[in-house]
Structure formats: structure tokens, C-alpha cells
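A.B. asks: next come a sequence and a model predicted from it.
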Amino acid sequence: MGKTFIRKKSGYEITLMAEWLGNDLLLNLYGGDTPHIGTVTTFSNDDTQTRRFPSHDGRFHKDDVLASLLLKAIQSKIPGNCVITAGVHVDHISQDQIAASFSMTEELAEELVLWIEEHRLAKKPQYN
């Protein structure tokens, strides 16, 4: 069961795709002129880890900043594990557009919390 959320501000949009895999949550946060997978953030039992991938110019992507905002809002709602891929790139990004990425992510997180609360999976795996 999945859901897609979209926010648009400052001339670009960010999309959040959420998918339940059992009691685990897979999130894909992307947008701008060149969506990509810049970082992967994992969360399990209060342990958070992040992997930043190199960008085209050798620096590392910083999309985990947005993933961290998202995770902070939802981590108490997640019954299992969570993986967040994040990649937002806006060509020649302005300070206003950077600020918009934070507010869009926070708004997407609010929507996601409501969706999680309404669509929480209750089935637990059965073992022999």
C-alpha cells in the first residue's frame, strides 16, 4: 500500500513516495530539475545511519538534511524499519529555494504522519 505526496514552492516541486512493506516503510523524497538518489538514510530500533553518494563534481550530496527532517517527524510512528532515499537538485538554487526545500519537506512530513496513522499495518509475521 503506497501513497504519493507533492509540494510546490519557489518554482519547483518535491515529491514524497511512501510504501509500506509489511511493517517497514520505504520513502523516496525527490524533486527539482534533476531528481536523483543523493543519500540513503536507514532507521531501525533508534539507530539511524546515512550514506551520502558522490555528486558529479566529486562533492557529496547533502540530501540527508531533508531526510533527517522527515525522519524526525515520523520516527515515533514507524513500527518497523525505515529506508529514505533523498535527492533534490535545483539548477542555480537560490537561498529562497533552499529555504523552501525545508518547509516543503516539513509539510510533506505532516501529511505522511497523518497517512501513517490512518494506514498503520497491524499484521505481525507468524513463525513456526
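C.D. replies: Cool, got the structure.

A.B. asks: for the rest of this, base every contact and every neighbour count on C-alpha atoms.
C.D. replies: Noted.

A.B. asks: which residues in this protein form helices?
C.D. replies: 64-74, 95-118 (DSSP state H).

A.B. asks: so what's the most centrally placed residue in the chain up against?
C.D. replies: With distances taken as C-alpha atoms, centre = their mean, L29 lies nearest the centre of the chain, 4.2 Å away. Residues counted as contacts of L29 (C-alpha atoms under 8 Å, 6 or more residues apart in numbering) are I14, T15, L16, M17, A67, I84, T85, A86, G87, V88.

A.B. asks: try this one next to it:
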Amino acid sequence: MKQFIANAAGYQITAELNRASQDVAIFLTGGDVPHYGVTTVLTATQAPESYRFASRPGHHHEEYVLTERLGKLIQPALQGNCTIIGGVHVNNISREQMKAAYTMVNQLGAEIKQWLLENPVDKPVEMFAQGSHQA
């Protein structure tokens, strides 16, 4: 696991990157109540798509704006699949703190992209059973 941290406007966002072969999973959490409210998936050639869990009756988590932004920032450095799970909640968040979330994600994205470019993984050799494509 590789950890990246950004601080601004009185709170912190952390990105924890886990790797399985050429695939990466990133946990993007922070604020007063870190959680897992959104999942975003993408590849180097597939645009980010997100699933948002319900946060309370009639509402869904909004962190997809952060996870999709992070995905787009690191997309050029991806070698395989990428899953970003995120949840950042700042109690009684101010406009300044909302803007800071974008600044922190931009910082984290630049750092993660650079790390991925500097630490590529060889493509694994995959072998499949004979006839496994048949029903």
C-alpha cells in the first residue's frame, strides 16, 4: 500500500493506493467522517463511471465529483483497471473547505500519477484452461 496525504482548510484527505498486478484500487477518504460512499471505475481508455450509495433519505453521496476528478487525473498513467472508493465528509462544511477539496484532489492526483509513471508493473502472463470459453 502507498499512501498520499493532502491538508488544507483545516482538514485532510488521504489516498491509499493498493496494487494487484497492473490494477489499482484507491481509497480516497477524509474530513470529520471518512467513509465509503462512492465507487468509481475506469481504465486508461474507459471513462470514469460511478455508483453512489444513499447517504440519507432522498440523497446520495456527492464524492463522485472528487473520485471522478482523481480518476481523470491519473488516467494517463493507468496500466490496468482502476477502482476508486471514496468518502469525505466535513461537518458543517464551508465554501472554502469545499474548494479546498478540489485543490487537495488535484495535488493527490498529480502525486499518484507521478508515482504510477515511476513505478510501472510488468504485464503478467495469464494462462487459461483449454476450452474455457465454451458453455
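C.D. replies: It's in. All values reported here derive from a predicted model rather than from experimental measurement.

A.B. asks: about what we covered before: so which of the contacts of L29 of structure 1 sit within strands?
C.D. replies: Among the contacts of L29 of structure 1, DSSP state E puts I14, T15, L16, M17, I84, T85, A86, G87, V88 in strands.

A.B. asks: from the residues you listed, pick the one nearest S55 of structure 1.
C.D. replies: S55 of structure 1 lies nearest to G87 out of the ones in strands among the contacts of L29 of structure 1, by C-alpha to C-alpha, at 10.7 Å.

A.B. asks: run a quick neighbour tally on that closest one.
C.D. replies: Residue neighbour count, defined by other C-alpha atoms under 10 Å, stands at 23 for G87 of structure 1.

A.B. asks: look up how far L26 of structure 1 lies from E118 of structure 1.
C.D. replies: As defined by C-alpha to C-alpha, to the nearest Å, E118 of structure 1 lies at a distance of 17 Å from L26 of structure 1.

A.B. asks: pick out whichever of the two has more residues nearby.
C.D. replies: Legend: neighbour count by other C-alpha under 10 Å for E118 of structure 1 and L26, higher for L26 (17 against 9).

A.B. asks: for G71 of structure 2, grab the count of nearby residues.
C.D. replies: 26.

A.B. asks: Q46 of structure 2: neighbour count?
C.D. replies: Q46 of structure 2: 11 surrounding residues under other C-alpha under 10 Å.

A.B. asks: distance of it relative to N18 of structure 2?
C.D. replies: In terms of C-alpha to C-alpha, Q46 of structure 2 sits 20 Å off from N18 of structure 2.
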